[in-house]
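Colleague: predicted model and sequence below, questions to follow.
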Amino acid sequence: MKINPYLMFDGNCEAAFKFYEQCLGGKITMMMSHKEAPSAEGVPPEWHDKIMHACLDLGDRLLMGSDCPPGYFEMLQGFYVQVSVPEAAEAERIFYALAENGKVKMPIAQTFWSVRFGMLNDQFGTPWMVNCEQVV
């Protein structure tokens, strides 16, 4: 079993996924707007360019998301998207890239369980943990 996060956005899903593709690597394999979907006629015209479904392929995991219909968006809370990498330098690169125009909750640093660990909310409001575990 694999569990993949599905993030909801308030109209900025396309910008978020292009940002995540740049920060995390991987490749956007799907970015479908509402006007491209079979149900386009049921969506208000001002919503046609919003994203119905996006998928970022990160190798063995996927990051997926979409724009919520108007009036349905709720701020993300009660979870973090956790990224684990094997190298401290890569953890720092990803952390600082995601933190651009965001809010650092816990600066990236060595902890008792990891070589590097940090927490932040990115510029889109998505909460992230970046971790580089210690090799035992």
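Modeller: Cool, got the structure.
Colleague: contacts and neighbour counts: CA atoms only from here.
Modeller: Will do.
Colleague: show me where the protein has its strands.
Modeller: For the chain, the strands defined by DSSP state E occupy 6-9, 27-33, 51-57, 62-67, 81-84, 103-109, 114-121, 127-133.
Colleague: next, format those as a markdown table and append mean neighbour count.
Modeller: Listed next are those as a markdown table, based on neighbours: other C-alpha atoms under 10 Å:
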| stretch | mean neighbour count |
| --- | --- |
| strand 6-9 | 19 |
| strand 27-33 | 16 |
| strand 51-57 | 21 |
| strand 62-67 | 22 |
| strand 81-84 | 15 |
| strand 103-109 | 16 |
| strand 114-121 | 21 |
| strand 127-133 | 23 |
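Colleague: try it against this one:
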Amino acid sequence: MARINTYLNFNGNAEKAFRFYQSVFGGELFIQKMKDTPAGKELPEKEQNCVMHVSLPIGKNNVLMASDIMESSGQRLIPGNNYYICLHTESRNEADQLFEKLSQNGVVEMPMEDMFWGDYFGCLKDQFEIQWMISFNESDQ
């Protein structure tokens, strides 16, 4: 496995939180807003400026990442569901194997598939209620 990172969820304040984390840890933020995604213009106006993805490198090989929840998609932030463990794999095959094993007796939130941002990606909640994101990007190899 290439690396493991923490992925956080926020209720509309991901950018503010990450600007704070940047002031603590330094580093350069990457921020993509919901309005800049392929379906962004179809979202309610109040959600268009929410964060689809933000990342902040911390140290040598760690990245703190996050997004805002989308209430229009039925998402609700409840303490305890505001994080994911994000596994970045070294191959599509490894991604599929980990996804299959972790999802046994769990709930698949998004099956593994190619995403518009370039990753092969999926997410799930395992049988112990732990949330996982599995991601592979050919360019990381």
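Modeller: Here it is on my side, so go on. In this text the structure is predicted, and so the values were computed from the model without any measurement.
Colleague: re earlier: the strands of structure 1: which one's closest to Phe73 of structure 1?
Modeller: Put simply, out of the strands of structure 1 the one that sits nearest Phe73 of structure 1 is strand 6-9, at 6.8 Å, with distance taken as C-alpha to C-alpha.
Colleague: the residue most central in space within structure 1: what's it in contact with?
Modeller: Closest to where the C-alpha atoms of structure 1 average out (C-alpha atoms, centre = their mean) is Tyr20, at 5.8 Å. By C-alpha atoms under 8 Å, 6 or more residues apart in numbering, Tyr20 of structure 1 lies in contact with Leu98.
Colleague: just to revisit the earlier point, now the strands of structure 1 as TSV including distance to Pro44 of structure 1?
Modeller: Shown next, in TSV, are the strands of structure 1 (distance: least, C-alpha to C-alpha, whole Å):
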stretch	distance to Pro44 of structure 1
strand 6-9	17
strand 27-33	12
strand 51-57	13
strand 62-67	13
strand 81-84	31
strand 103-109	33
strand 114-121	31
strand 127-133	30
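Colleague: right, so of those, which gets closest to Glu90 of structure 1?
Modeller: Closest to Glu90 of structure 1 of these is strand 127-133 (C-alpha to C-alpha; 8.5 Å).
Colleague: just the angle between that closest one and strand 103-109, please?
Modeller: If you take axes from the mean of the first three to the mean of the last three C-alpha atoms, to 10 degrees, strand 127-133 of structure 1 sits at 0 degrees to strand 103-109.
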